[in-house]
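Asks: turn this into a model:
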Amino acid sequence: MSDNINATSRQDMITYLTQEYNENQATRKLIDEFDQDYERSSSIHWYTKGTFLYRLLNEALRDSDFDALFALRSFIVDLYKQILLEHEQFRNNNLTSRYNFSLNVYRGQAISREELSILLQKQGDYFSMQSFLSTSTNSEVAHVYSGAGTAHTDLNKVWILYEFKIDTHLNNTKPYARISHLSQYQDGAVFRIDSIRLDDVNQRWHALLSLCDDERFDLYGIMQQYAAEIIVDRVSPGFLLYQQGDYAKAREYFQKILNITSLEDREKAHCYRGLGAVAAEENNYDEAYKNFTEEYDIWHKLDDEVNRLEVCKNIGDILFYMGKFKEALEYLPTTFAYFKLKDYEMEYARICGMIGHIMDVNEQ
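Replies: Purely as a prediction, here's the structure:
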């Protein structure tokens, strides 16, 4: 982002924080300190400080709070980028060693009995965490920070200790990094629930989860293949909402971003991609086609061949679902070489299947 764009989003965040905590003098002092001292390279420091940013950001991600996500967009970008940098350094250091193939970290948390019931039913399946996660390498530290063992009156709550098993040699995962005794995951990281059992001694549930390679967990839907490749910028919170299935708020977010006069062409293109994806998920194919063609025109103007090929696949998909097979054939074959080169085997096979179906229909 340019300096002017970053300054605008930064001021939006400070204004939002000041209004949100207007009557909390202690937090207002922290906000003033944050405003004066914050730098992009200190995003993890401020997040792991356990202050207003930690609570506000995780609540916004969990609850799909559109206004908060928009206001915090610059901090989300900074935090993601710093975690990504630390993740790359962590993996590079780890890959040079013959040992330490796996890392176990822990997170203690109070969850509702309804959430526990869902987790128990999903043993052996996959699920995604929709917030940045702070974890500890010490299970007892995680247990203490969860508040477990303290008196509480909410009988609907149970204590659970998540044990995350990470194969550090896996590629294509969401970024994580060791920050002193803390590790961070990007929101949306995918885990397999290996087992959940009741720990009678500590009076808590214990869940064992394994971090998964994105390629092993195929998130179906017209946008999911490329979600991890979307530029991390002002548009990104909209894709967070989309991935959580909050399509109405995602649409509202993308539309609001499109009204920004300083928006760059690439950001506009990603907004149209998001709007197209939302419309496709809602089976509004005419609207999806309209937005994807808007995106296509921008990539064509920018002479961006990679993104142009990706949106060609999306347009071909939409035309196929609309039953416009002749028009779909104008787009789908052009993506063959790209998807084969990128090793997107499932997408490549799916495109072949659609073209085969069209050929069969035409012969009848």
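
Asks: all contacts plus neighbour counts: C-alpha atoms, from now on.
Replies: Fine.

Asks: any chance you could map the helices in the stretch 51-200 of the chain?
Replies: Residue ranges of the helices in the stretch 51-200 of the chain, as given by DSSP state H, counting those that start in this stretch, are 52-63, 66-71, 73-95, 113-121, 139-145.

Asks: next up, for comparison:
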Amino acid sequence: MSNVNESKNDMIKKCREYYSGNEHELANIELFNQTYTAEDAIRWYTKQSFIYRLINKALRTEDIEALYIFRYFIIDLCTNLSLERNYLIETARKNNDFLLEIYRGARLPKEEVDKIQLNSLISINGFLSTSRNVEVAKIFAGADSHIQQEDECVLFKILVNLQSDNVIVADVRNYSEIPDEDEVLFDLGATFRVIDIEHDTEENLRNVQIVVSNDTAQHQSEYIPYIYKQMEETDVIFLFGMLLADVGEYRKSLDYFKRLLNIQLNDHNRAKVYYNLGRAYRFQADYEQALYYFQQAEILQKQQQEISCFHYARTLAGIGSVYSELHDTDNELKYYNLALEIYKTILSHDHIEIARSLNRIGYVYHQQKQYDQALEYFKEALIISIIQNQGDKENALEYYNQALKIRESILPCDHPQIAQTFYRLSLFYYEQQNYQIALQYSTKTLDIYKRKLSINHCDLKNAQDLFDKVTKELLK
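Replies: Model prediction:
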């Protein structure tokens, strides 16, 4: 909590300095200081007051020092957007319509507009505000209004597949002071691909159709369901830099953490900076630098006698991940096992890090064809099919339910791996001739697979076959 209070105080101080003499904004800053809670982040951002202007300026100019100052609010905003995304997806699921069409209007210099070509990428420095209402977007584009000759009115039509794990987008209408704008807000790191360009001479608009791109989302899809569960164990000081790395902004993340090294930090926090530098370099596939910084973190943590803490275990897992990329399986297993031993002593048995560690170790053994060893880890870390192949039916239901619990704590609710567990449960109950429960799990399996897999995918076919068998038994 002290780190949170410190980061909030840093931000308030910076805002007061910037708006010194501006009584209106100083009053807003004081109101924020006295009343703000984490749940208010979206509401404050959409007010377009001092928070909106200063954070957007810092993001637009890539001012790492300013971003560090505003880390307190940025983390809250990202957290709330992720939660709101879940509500948006749930609504889409109820309506069976996962395509979101939204709009953004902008006045851009002609030289910038000329750079927008078919199949080109557009990366956003910051949060991106859009609207469900095309007429609102046209107003922001300046349609039918007099603009400077060197500017051009651009209307972006944005298509978002809400089933994609590669973007966080949220409907913030209910938080806005102007709800009629129907605002939809993208989190940091959104990247789009241009799929169509047209010029509307009647309305004097350049119409650009774009879709969310997966090009920079290699690690973001892992991050989205994970980072917000991790916050309880990670100081707010470090979360923003981690966010940059996980949305593909590796250079910015490295700059951020290297800037932190110039701030007076105790060895505990310096070790965490080294860890995050190693993490960002690993994402960049610079394994030599990644290993160096992970090992620097390990050295400091040993010196501080932190060998039984979460952060030390996380560092060991980081070293193991580098050895995995270097195909050094002996050291990979060594460090993964060291990390797992610590996790098991300090975390609950169903904690996400234990599940991830078990899965990593099991995967290494499986690749080495050491199936008995792999079995011991996979049965705790979700890969229940190995247990079934070994013929262990007696404990199967316990394993399946344990796997489902762990997977649901790690993954989005419509992830195919959750469907795999539903399928195993359905098959188990079918073999036990408990067809009503088998039907429940079989229906859940198909619901996910039909949305996530291609029509010819073998898993979808197997799930449909099982559903048909269960239904046939119920109709007898």
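
Asks: which one of the helices of the stretch 51-200 of structure 1 lies nearest to Asn4 of structure 1?
Replies: Asn4 of structure 1 sits nearest to helix 73-95 of all those, at 12.2 Å, using C-alpha to C-alpha.

Asks: can you give me how far that closest one is from the chain middle?
Replies: How far helix 73-95 of structure 1 lies from its chain's middle: 14 Å, per C-alpha atoms, centre = their mean, to the nearest Å.

Asks: and that helix, what does it pack onto?
Replies: Using 3 or more C-alpha pairs under 8 Å, 6 or more residues apart in numbering; DSSP states H and E, the elements in contact with helix 73-95 of structure 1 are helix 3-20, helix 43-47, strand 176-179, helix 236-243.

Asks: pull the residues that contact the longest one.
Replies: In this case it means helix 3-20 of structure 1. Helix 3-20 of structure 1 has contacts (C-alpha atoms under 8 Å, 6 or more residues apart in numbering) with 28, 31, 35, 68, 71-75, 262.

Asks: what's the answer for the last one, then?
Replies: Where contact means C-alpha under 8 Å, 6+ apart, the residues beyond helix 236-243 of structure 1 that reach it are 61, 64, 69-70, 73, 77, 188, 224, 227, 230, 247, 249-251, 253-254, 274, 278.

Asks: what segments of the stretch 201-350 of structure 1 are helices?
Replies: Assignment of helices within the stretch 201-350 of structure 1 using DSSP H, counting those that start in this stretch yields the ranges 236-243, 247-258, 265-281, 285-302, 305-321, 325-328, 336-341, 345-363.

Asks: so how far is the fourth one from its chain's centroid?
Replies: On the basis of C-alpha atoms, centre = their mean, the separation between the geometric centre of helix 285-302 of structure 1 and that of its chain is 23 Å.

Asks: neighbouring contacts of it?
Replies: Helix 285-302 of structure 1 is contacted from outside by 265-266, 268-270, 272-273, 275-280, 305, 307-308, 311-312, 314-315, 318-319, 321-322, using C-alpha under 8 Å, 6+ apart.

Asks: can you list the buried residues in it?
Replies: Buried positions in helix 285-302 of structure 1, judged by neighbour count with 16 or more other C-alpha atoms under 10 Å: 285, 287-296, 298-299.

Asks: which one of those residues is nearest to Asn22 of structure 1?
Replies: Using C-alpha to C-alpha, Asn291 comes nearest to Asn22 of structure 1 of the buried residues of helix 285-302 of structure 1, at 39.7 Å.

Asks: the closest one -> structure 2?
Replies: Under the alignment (TM-score structural alignment), Asn291 of structure 1 pairs with Tyr293 of structure 2.

Asks: okay, the buried residues of helix 285-302 of structure 1 in CSV with distance to Ala337 of structure 1 next?
Replies: Below are those laid out as CSV (distance: C-alpha to C-alpha, whole Å):
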residue, distance to Ala337 of structure 1
Tyr285, 26
Glu287, 28
Ala288, 24
Tyr289, 23
Lys290, 25
Asn291, 24
Phe292, 21
Thr293, 21
Glu294, 23
Glu295, 21
Tyr296, 18
Ile298, 22
Trp299, 18
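
Asks: which of the contacts of helix 3-20 of structure 1 sit farthest apart?
Replies: For those, and using C-alpha to C-alpha, no pair is farther apart than Arg28 and Ser262, which are 30.1 Å apart.

Asks: which one's more surrounded, the two?
Replies: Neighbours per residue (other C-alpha atoms under 10 Å) separate Arg28 of structure 1 from Ser262, with Arg28 holding more: 18 against 11.

Asks: how many residues are close by the aligned residue in structure 1 for Arg259 of structure 2?
Replies: Per TM-score structural alignment, the equivalent position to Arg259 of structure 2 in structure 1 is Tyr253. By other C-alpha under 10 Å, 25 other residues sit near Tyr253 of structure 1.

Asks: repeat for the one 3 residues further on
Replies: As a burial measure, the neighbour count of Lys256 of structure 1 was computed by other C-alpha under 10 Å and equals 13.

Asks: the aligned residue in structure 1 for Pro109 of structure 2: neighbour count?
Replies: If you follow Pro109 of structure 2 across to structure 1 using TM-score structural alignment, you land on Ser112. If you count neighbours by other C-alpha under 10 Å, Ser112 of structure 1 ends up with 14.

Asks: grab the nearest non-local neighbour of Ser112 of structure 1.
Replies: With sequence-adjacent residues excluded and distances taken as C-alpha to C-alpha, 6 or more residues apart in numbering, Ser112 of structure 1 is closest to Lys157, at 4.5 Å.

Asks: isn't the one you found up against Gln109?
Replies: No: using C-alpha atoms under 8 Å, Lys157 of structure 1 is not in contact with Gln109, being 9.8 Å away.

Asks: okay, those two: which has more neighbours?
Replies: Ranked by neighbour count (other C-alpha under 10 Å), Lys157 of structure 1 and Gln109 place Gln109 first, with 20 against 16.
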